[in-house]
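Trainee: Below are the sequence and a predicted model; questions follow.
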Amino acid sequence: MAKDSAAFKYADLFAGIGGFHAMLDHAGGRCVYVSEIDREARQTYLRNWVEPLHPSQHPVVNTDITMATPEDGPVDVPPHDVLAAGFPCQPFSKSGHQRGMDEARGTLFWNIARILEERTPAVVLLENVRNIAGPRHTHEWDVIIETLREIGYRVSSTPSVFSPHFLPPSLGGTPQVRDRVFILGTYVGRERAMSETDVPPTVVRGPVDGWNVHDWDADWILDDDSAIADLSQYRLTADETAWVNVWDDLVQRMWSARGVRLPGFPLWADAWIPERGLDPFELEALPRWKSQILIKNARFYDDHRDVIRDWKRAHPNFASFPESRRKLEWQAQDSASLWETVMHFRPSGIRAKAPTYLPALVAITQTSVIGSRRRRLTPHEAARLQGLPRHFSFGNQLDSASYKQIGNGVAVGAAWYVFRTHVAQNCNDLPQSLVRSVLRASDGPSADSVSLDALATEFAVSNLPALHMPQTA
């Protein structure tokens, strides 16, 4: 039997493909319980995190957390020191008669609360979309915080919102804007939890250690094309290439004729008419956002009608493009070409962004297009964008399932940063074996999720001449 040298044990609920697992293993923990209802995600988790282990180290694997948390019986979850959960957001009852644990009943958060109530792990770490702490979910937020305090967890009423692109590469950052709410609690007993409520958030949303988010480079998470099996399936089609080429010609013509890039508002080529041709009564009947876009497009046409006319004459095929491909949103600042940007082919049009940090991965296949590579991001690269290591594998499953799993996943670096910060802040109320293990772990949870170029750039930027820093006496 393999010796268990782990400093602490943890349960991984709504585990997905193992974002929490990656960083908690890095912290020196051992997973004793994992729950994931989606079969394909569970298989990915097992392939990467469980099957490589000695059988004696395998966690209990659950497929439905509701079956392990009966309302009037013991929970079927082994003791553990840390509970992590990227739980689904569900609406709670708004009866007005109950609060906390009672009101959470009937939701999946209640199942988490049942485990916390019975096992009282030292730390609870929850992750959810940013909207859980937004104005439309004030009631849900209050119920979550009240429930945790009733059980005995000291938590902040202020959400910790964080994104992996705020972290430098050496601390586990990746070039992805992915704002998520983290809720962290330390078990101190009900009396203290209900009285010690003036708790600041664990982290503040913003760059860490002076990292400039504009120093990110999307290339740092890319694989060499020569290393990608079936590379052709990620290449742009002839139609997609034509869409980009035609729009890129407009970018070049604008720069040549006007010395400027395209404006930042959505360009709707079908709405390019003189402003005097707009019907004020029709504009009044439209939502304000839409009427403003139409007015801006008309003014753009009036200012550049000669460039637009020549461009359209040069590309008669543009009229046959799908409607959504006759729309472009330029968010790429001073990029010289569409082929130097990161693009997304969205139902609302083509969006182009600077090739620094990427938009949040989502659980659908609107996959980022890397203009310089003329192809889409692969699932393996998307996993690295979430901070997972290079050896992470999806096996032979369909790419659509892999993209979905990544889009639903937890950013490893962001989770590690908030967890480690919480442990440091609460070290006097936590098991010292847990504290020592977490604080002694290396700064970055997945050292190879970004290329060595990222670390070299971070080092170079951090060692700029003193004239770039404020001078002090």
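Mentor: Thanks, I have it.
Trainee: When you work out contacts or count neighbours from here on, use the C-alpha atoms and nothing else.
Mentor: Will do.
Trainee: Residue 344 contacts residue 370, doesn't it?
Mentor: No - with contact defined as Cα atoms under 8 Å, residue 344 does not reach residue 370; the gap is 9.1 Å.
Trainee: where's residue 328, which helix or strand?
Mentor: According to DSSP states H and E, residue 328 maps onto strand 327-331.
Trainee: What's the first helix or strand after that strand?
Mentor: Taking DSSP H and E, what comes next after strand 327-331 is strand 342-346.
Trainee: which other helices and strands contact that following strand?
Mentor: strand 349-353, strand 369-370 (3 or more Cα pairs under 8 Å, 6 or more residues apart in numbering; DSSP states H and E).
Trainee: Columns mean neighbour count on top of those, output as JSON lines?
Mentor: What follows is those, written out as JSON lines (neighbours: other Cα atoms under 10 Å):
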{"stretch": "strand 349-353", "mean neighbour count": "21"}
{"stretch": "strand 369-370", "mean neighbour count": "22"}
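Trainee: residues near residue 335, how many?
Mentor: Neighbourhood size, residue 335 [other Cα atoms under 10 Å]: 17.
Trainee: related to what we said a few turns ago, next, format the helices and strands packed on strand 342-346 as JSON lines and append distance to residue 428.
Mentor: Conversion of those to JSON lines gives the following (distance: least, Cα to Cα, whole Å):
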{"stretch": "strand 349-353", "distance to residue 428": "45"}
{"stretch": "strand 369-370", "distance to residue 428": "47"}
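Trainee: hmm, back to that, show me how far the strand holding residue 328 is from its chain's centre.
Mentor: Relative to its parent chain, strand 327-331 has a centroid offset of 22 Å by Cα atoms, centre = their mean, to the nearest Å.
Trainee: How about residues contacting that strand?
Mentor: 247, 262-269, 348-354 (Cα atoms under 8 Å, 6 or more residues apart in numbering).
Trainee: how does it look with 7 Å?
Mentor: Strand 327-331 is contacted by residues 262-269, 349-354 when judged by Cα atoms under 7 Å, 6 or more residues apart in numbering.
Trainee: try stretch 7-17
Mentor: 21, 28-36, 41-42, 44-45, 80-87, 405, 409, 433-434, 437.
Trainee: Regarding the closest residue in space to residue 61 that isn't next to it in sequence, what is its secondary structure?
Mentor: Nearest residue to residue 61, sequence neighbours excluded (Cα to Cα, 6 or more residues apart in numbering): residue 34, at 5.1 Å. At residue 34 the chain is in strand, as set by DSSP: H, G, I helix; E, B strand; the rest coil.
Trainee: Use this one as the comparison:
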Amino acid sequence: MNDALPLLFDESAREFDIADSSAKLGAMAKGSAAFRYADLFAGIGGFHAMLDHAGGRCVYVSEIDREARQTYVRNWVEPLPPAQRPIVNTDITLATPDEEAVDVPPHDVLAAGFPCQPFSKSGYQRGMEEARGTLFWNIARILEDRTPAVVLLENVRNITGPRHTHEWDVIIQTLREIGYRVSATPSVFSPHLLPPSLGGTPQVRDRVFILGTYVGRDRALSETNVPPTVVRAPVDGWNVHHWDAEWILDDDSTIAEVSKYRLSVDETSWVDAWDDLVRRMWAAKGIRLPGFPLWADDWAPERGLDPFELEAMPRWKSQILIKNARFYDEHRSIIRGWKRANPTFNSFPASRRKLEWQAQDTASLWDTVMHFRPSGIRAKAPTYLPALVAITQTSVIGTRRRRLTPHEAARLQGFGRALSFDGQRDTASYKQVGNGVAVGAAWHVFRTHVERDAADLPDALVRAVRMAPLNPTGDALAEAALIHEARNTPALTGPVAS
């Protein structure tokens, strides 16, 4: 065995000891919970997974989507003894009346992956009143009444973009008026920036996290020079290019009805044709395809382009046409031979006669991760996958000649292999996973925040977070991921001799 492998179980490096971790979690389960939490806009339980991992007990859940709520209850509520089960709510607006106390039990941590809605700009008050009428206002009402020690919110990265500056200001100002010390600088983070041992997964999923500690209104309004909880950068020397999509995949022989995930005859023919061009380029010139979109229907000499037509087009489109013409001029003999060898190519749907190569030096299209998009086939290197979203083209794993299954998609979000969709429609499962929060990323920002603000937080909460194993995702990744990390991460292996 490689000399570096014992470091996988060296607690001085990281808490990899499975037996020790199980003992800690068992002790927490037998005793009283270290803290209580409310899980709003809960989805299928990404926040629940990591807060339970930290020793917390869920006392309140709210999720309006019926199928997502069923998945949540099946996995996180029904396994609990009746006395420990949280209240399950269907609509947070019903629990947050204007004038009465909120119908949410006391708790220490409030977590919410809330929807982003436009805020009224009348009066530019940028506070609690301006948030009224949005779902963020319902969160604010709960914080106002219950003042949990920590609030953890998650949203899409666009919430901090130039089109949402006003919304961002309202959120930060409202939290401060209620008494939460928060940073006005967003914490943007993605699970692929974490190494496997800290809960990372091979998914590029940039999300904004807003973390606040309750310190009272006076302090919150005066202590505004707060840095972001985390920065968007790899953690502990992890090389993000070391990710391997295989680490979240099941063996095909273990997948029920695996045939329904396999590519169709037509889909296979599309990939085979484009793969032939990839291989011809490597064989003839030793180069990869260019990174701009290849539009085979527009391959013609550059001299044939009409400058007046180009001028009338949007610049992005004219530039793509020019690049395609130059690609044709440079590789005309290869393209002609390829077209003769693939006579059915012109009968493909128009969107399948387009290819966007983002797979660097990958030798074959069948070795990439693909997406069949309305704009064409997109190919990426098989290191990490793009963000799962609620409605999108499911990733195609070229080496498996099939799509990602819902369970594999859930592992990209950091859920363990025990997560059950219990025969639910695949379309609903994909949607639920795409709407979820990445367990490892949420745990990283939450743990970092608790460590930083420990002096202002309840001792039991701080102790529980510090005691919890560093990896909240369990068996989401194959063991090969940890072995690879131990062998290739300087923070674990030490300096590499030159």
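Mentor: Structure received. Everything numeric here is computed off the predicted structure, so don't read it as measured data.
Trainee: that older thread, according to the alignment, the strand holding residue 328 of structure 1 goes to what range in structure 2?
Mentor: Mapped onto structure 2 using TM-score structural alignment, strand 327-331 of structure 1 covers residues 354-358.
Trainee: all helices of the stretch 301-450 of structure 2, in order?
Mentor: Ranges of helices in the stretch 301-450 of structure 2, per DSSP state H, counting those that start in this stretch, are 307-312, 315-330, 332-341, 406-412, 426-434, 439-452.
Trainee: Could you export the ones you listed as JSON lines, including distance to residue 168 of structure 2 and mean neighbour count?
Mentor: What follows is the helices of the stretch 301-450 of structure 2, written out as JSON lines (distance: least, Cα to Cα, whole Å; neighbours: other Cα atoms under 10 Å):
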{"stretch": "helix 307-312", "distance to residue 168 of structure 2": "38", "mean neighbour count": "10"}
{"stretch": "helix 315-330", "distance to residue 168 of structure 2": "31", "mean neighbour count": "17"}
{"stretch": "helix 332-341", "distance to residue 168 of structure 2": "50", "mean neighbour count": "14"}
{"stretch": "helix 406-412", "distance to residue 168 of structure 2": "28", "mean neighbour count": "26"}
{"stretch": "helix 426-434", "distance to residue 168 of structure 2": "23", "mean neighbour count": "20"}
{"stretch": "helix 439-452", "distance to residue 168 of structure 2": "19", "mean neighbour count": "23"}
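Trainee: want to throw those helices into CSV with distance to residue 83 of structure 2?
Mentor: As requested, those are exported to CSV (distance: least, Cα to Cα, whole Å):
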stretch, distance to residue 83 of structure 2
helix 307-312, 69
helix 315-330, 60
helix 332-341, 68
helix 406-412, 29
helix 426-434, 28
helix 439-452, 26
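Trainee: Out of those, which gets nearest to residue 80 of structure 2?
Mentor: When the helices of the stretch 301-450 of structure 2 are ranked by proximity to residue 80 of structure 2, the top entry is helix 439-452, at 20.4 Å, counting by Cα to Cα.
Trainee: returning to what we had before: now, the most widely separated pair of the contacts of strand 327-331 of structure 1?
Mentor: Every pair of these checked by Cα to Cα; the farthest is 269 and 354, at 22.1 Å.
Trainee: Residue 161 of structure 2 pairs with which position in structure 1?
Mentor: Match for residue 161 of structure 2 (TM-score structural alignment): residue 134.
Trainee: which of the contacts of stretch 7-17 of structure 1 are buried?
Mentor: The neighbour count (16 or more other Cα atoms under 10 Å) marks 21, 28-36, 41-42, 44-45, 80-87, 405, 409, 434, 437 as buried among those.
Trainee: re the thing from before, what distance do you get for the match of residue 161 of structure 2 to residue 141 of structure 1?
Mentor: According to Cα to Cα, to the nearest Å, residue 134 of structure 1 stands 9 Å off from residue 141 of structure 1.
Trainee: what do you get for residue 17 of structure 1?
Mentor: 26 Å.
Trainee: Strands of structure 1, start to end?
Mentor: 8-13, 29-35, 60-62, 82-85, 123-129, 153-154, 160-162, 180-187, 267-268, 327-331, 342-346, 349-353, 369-370, 375-376 (DSSP state E).
Trainee: who wins for proximity to residue 206 of structure 1 among the ones you listed?
Mentor: strand 160-162 (7.4 Å).
Trainee: how much space is there between residue 111 of structure 1 and residue 77 of structure 1?
Mentor: 11 Å.
Trainee: Which residue of structure 1 lies farthest from its centroid?
Mentor: Relative to the C-alpha centroid of structure 1, counting by Cα atoms, centre = their mean, residue 276 is the outermost residue, at 43.8 Å.
Trainee: Next, find the distance separating the corresponding residue of structure 2 for it from residue 309 of structure 2.
Mentor: Under the alignment (TM-score structural alignment), residue 276 of structure 1 pairs with residue 303 in structure 2. Look at residue 303 of structure 2 and residue 309 of structure 2: by Cα to Cα, they are 13 Å apart.
Trainee: go on, residue 215 of structure 2?
Mentor: For residue 215 of structure 2, the distance to residue 309 of structure 2 - Cα to Cα - is 62 Å.
Trainee: Packed most tightly, which of the strands of structure 1 would that be?
Mentor: Stretch with highest mean neighbour count among the strands of structure 1: strand 153-154 (a mean of 30; mean count of other Cα atoms under 10 Å).
Trainee: So what's the residue count around whichever residue in structure 1 pairs up with residue 134 of structure 2?
Mentor: Superposed on structure 1 with TM-score structural alignment, residue 134 of structure 2 falls opposite residue 107. Residue 107 of structure 1: 16 surrounding residues under other Cα under 10 Å.
Trainee: Translate residue 85 of structure 1 into the numbering of structure 2.
Mentor: Under TM-score structural alignment, residue 85 of structure 1 pairs with residue 112 in structure 2.
Trainee: and the gap between the counterpart of residue 329 of structure 2 in structure 1 and residue 255 of structure 1?
Mentor: Using TM-score structural alignment, the partner of residue 329 of structure 2 in structure 1 is residue 302. Going from residue 302 of structure 1 to residue 255 of structure 1 by Cα to Cα gives 17 Å.
Trainee: measure the one residue sitting closest to the centre of structure 1 to residue 167 of structure 1 for me?
Mentor: Centre of structure 1 computed as the mean C-alpha position; nearest residue by Cα atoms, centre = their mean is residue 178, 3.2 Å away. Residue 178 of structure 1 is 12 Å from residue 167 of structure 1, where distance means Cα to Cα.
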